[in-house]
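Chemist: need a structure here:
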Amino acid sequence: MSFFPGRDPEPGDACAVDSIETLIIPRTSDIGGLEVRRALPTAKRRLVGPFIFFDRMGPALLRAGEAIDVKPHPHIGLSTVTYLFDGRIRHRDSLGTEMVIEPGDVNLMTAGHGIVHSERSPEEMRGNPQSISGLQTWLALPDALEEMTPVFANTAAADLPTIRDRDFEARIIIGALHGAGSPVTQYSETLYADIRIAPGGRFLIPAIAEERAIYILDGAVQISGEIFPADRLLAFRQGDEIVVSAAQNTSGGAHIMLFGGAALSSKRYIWWNFVSSSKERIEQAKEEWRTGRFDIVPGDEKEFVPLPQG
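Modeler: Below is the predicted model of the structure:
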């Protein structure tokens, strides 16, 4: 979730696989019983394609009486992508959108010049134990679209293409892979896929995107003879085909996210929930939030996340 004050990730040990440019070990924060691992951004690697932020939420079980309550907070210059494996979250935003995100759906909220949203456990689920597991990623918008009109889009899980082989099952979230293409809007060339590799199976990552990385969710993977455990981000060298295998000692196979796309044409700055190619624009957004000039979230007007100090 975008408000979680996760600690910065750290680079991993040197890797013997030439095709791997960067190994990142996410830092883990416990936020009210919900474990959050932040893999991007880091000092060593700021972006992979347009991906400037990568948070792994859970898996966790919230006890009866516990809930996710992300109060209204602003964004500029990015698209948030919320993708759940388990659990449900009610999304509200300043465009008037209100909907419950279901597992496997893609929630793409594009902030452009400014949007405010909240993310909370649905009222009908409160009072009972709730499981939650998923990802929230941010895509920096290209220069020409940083100040676009905000827009929200939800794509149901059933509308996402899935490719199957005896070795793997891959759901295409954004972009195209192995001949299948997602209907989710791209504002710059983007690749995002949810891939489950069967025990002893292999998956070929073609050199179709300028920048590519995987995040290992479960199990362990083998690349060029080296084994990598869960909760590692591996960013690959441009132009190389990568074969990812489920490590032999992982009886349940491996679950990975593949992501990346074309590199942005200019540098991006990130401060709190704001992303921009201009430091001055971020300062402007800070002042706008501090002085109440962003729009309100209908149905969630009473609370908000204050501007952080410093």
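
Chemist: alpha carbons only for contacts and neighbour counts from here, please
Modeler: Noted.

Chemist: Excluding chain neighbours, what is closest to Gly104?
Modeler: Nearest residue to Gly104 in three dimensions, chain neighbours excluded: Ala157, at 4.7 Å (C-alpha to C-alpha, 6 or more residues apart in numbering).

Chemist: make that Ala246, sorry
Modeler: Counting by C-alpha to C-alpha, 6+ apart, the nearest residue to Ala246 once its immediate chain neighbours are dropped is Val221, at 4.6 Å.

Chemist: tell me the contacts of that neighbour?
Modeler: 227-229, 244-247, 254 (C-alpha atoms under 8 Å, 6 or more residues apart in numbering).

Chemist: cool, Val81 as well?
Modeler: Residues in contact with Val81 (C-alpha under 8 Å, 6+ apart) are 106-109, 136-139.

Chemist: Then Met109?
Modeler: Residues counted as contacts of Met109 (C-alpha under 8 Å, 6+ apart) are 79-81, 150-153.

Chemist: Any of those residues buried? List them.
Modeler: When neighbours are counted using 16 or more other C-alpha atoms under 10 Å, those contain these buried positions: 79-81, 150, 152.

Chemist: how about this one, so we can line them up?
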Amino acid sequence: MVHQLIDARQASLGNGFAVRRILPYRLRRMLGPFIFMDHAGPVSFTPDQASNMDVLPHPHIGLSTVSYLFDGQVTHRDSLGVQQIIKPGEVNWMTAGKGIAHSERFEDPATLVGGSLEMIQTWVALPEANEEQAPTFENYASAELPIFTDKGVWLRLIAGDVFGLRNDVKTHSPLFYAHVVLQPGARFGLPQGYSERGVYVAKGSIEVSGQTYGIGQLLIFTPGNDPVLVARETCTLMLLGGEPLGERFIWWNFVSSRPERIEQAKADWLAGRIALPPNDNTEFVPLPSDKSRPAGTPPPQPLS
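Modeler: Got it, this is the predicted structure:
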């Protein structure tokens, strides 16, 4: 029933801030419309380390960034002038469309005096019709995200439609995304009606068809099958998937159905045509050098 297994790789965001990188993966570039997935933390840091871990203003096109916290607090600022603190159980959903820049800074006093931070960030590729839309940002409080409970099962719907649950999180294509906590011995299935479905193990371990899977593993299931997940211990899972969008190109923070659009985004960032956040505009992440290919050639292979 497990069609593919992806083990998270360590990736660095710079300054010693390491994350688990799940998507994209060499043998599996996307899961439904999800094109990127990072698991940061749990990590604790001191006040003098915090500024080094900040994610400075940087650009995006052609995608929605989705930030979800288990612990800690992050301050988001973007080109629209939005300044939003995200707390555990909330969702920050930023749709870049034709272009936006944002920063993520760790300014929570509680975290700075020894608290911890743990978060999941995903990117959702946009349908071609939405790739050039005006950028938007929404924060959804935990009270806006419905919760389902059953014996040994707790589920919060982040986005989409699962098991009859819906919320007002605006998406652009059919998908599902949920945070699930299972108690030892609890049994749980996956939502039906989607072409591509996966489970990421953020904490603990689960058993599927007699095989045990643990922290940092993404299980992608064969279409049409209905696996049963059995908690070997208390575990935290992220359920995600949906309908594929077709070929996508990705380079750095840019996603598009057209390679030439990514080249334009690179030029726009270099020329300052993507505005910085007005309340965080004194520093930014420069465009990375790309020494792997001659200038002006298409980005690496498409993601599909």
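
Chemist: Which pair in the buried ones among the contacts of Met109 of the first structure has the greatest spatial separation?
Modeler: Taking C-alpha to C-alpha, the two most distant members of these are Val81 and Pro150; they sit 14.0 Å apart.

Chemist: follow-up on the earlier one: now the second structure: which of the contacts of Val81 of the first structure match?
Modeler: Compared against the second structure with both residues aligned by TM-score structural alignment, their matches' C-alpha atoms under 8 Å, the contacts of Val81 of the first structure retain 106-109, 136-139.

Chemist: The residue nearest the centre of the first structure sits in which helix or strand?
Modeler: What sits nearest the mean C-alpha location of the first structure, by C-alpha atoms, centre = their mean, is Thr137, with 2.0 Å. Remark: Thr137 of the first structure resides in strand 130-140, with elements defined by DSSP states H and E.

Chemist: for Leu80 of the second structure, same thing?
Modeler: Using DSSP H and E, Leu80 of the second structure sits in no helix or strand.

Chemist: so what corresponds to it in the first structure?
Modeler: Alignment note: Leu80 of the second structure maps to Leu95 in the first structure; criterion TM-score structural alignment.

Chemist: before we move on, back to that, tell me which of the contacts of Val221 of the first structure you also see in the second structure.
Modeler: Listed in the original numbering, these still in contact in the second structure are 227-229, 244-247, 254 (both residues aligned by TM-score structural alignment, their matches' C-alpha under 8 Å).

Chemist: Nearest to Ser121 of the first structure among those?
Modeler: Of all those, Ala254 has the smallest distance to Ser121 of the first structure: 28.9 Å, by C-alpha to C-alpha.

Chemist: Tell me how many other residues surround the closest one.
Modeler: Counted with other C-alpha atoms under 10 Å, residues neighbouring Ala254 of the first structure total 28.

Chemist: So what does it match up with in the second structure?
Modeler: The equivalent of Ala254 of the first structure in the second structure is Cys235 (alignment by TM-score structural alignment).

Chemist: Let me see the contact set for the residue nearest to that match when sequence neighbours are not counted.
Modeler: With C-alpha to C-alpha, 6+ apart as the measure, Gly204 is the residue that lies nearest to Cys235 of the second structure, at 4.1 Å, once sequence neighbours are left out. Taking C-alpha under 8 Å, 6+ apart as the definition of contact, the neighbours of Gly204 of the second structure are 214-215, 232-236.

Chemist: Likewise for Thr111 of the second structure?
Modeler: With contact taken as C-alpha under 8 Å, 6+ apart, Thr111 of the second structure is in contact with 44-45, 72-73, 117.

Chemist: Restricted to helices, list the residues you listed.
Modeler: In this view, those have no member that belongs to helices under DSSP state H.
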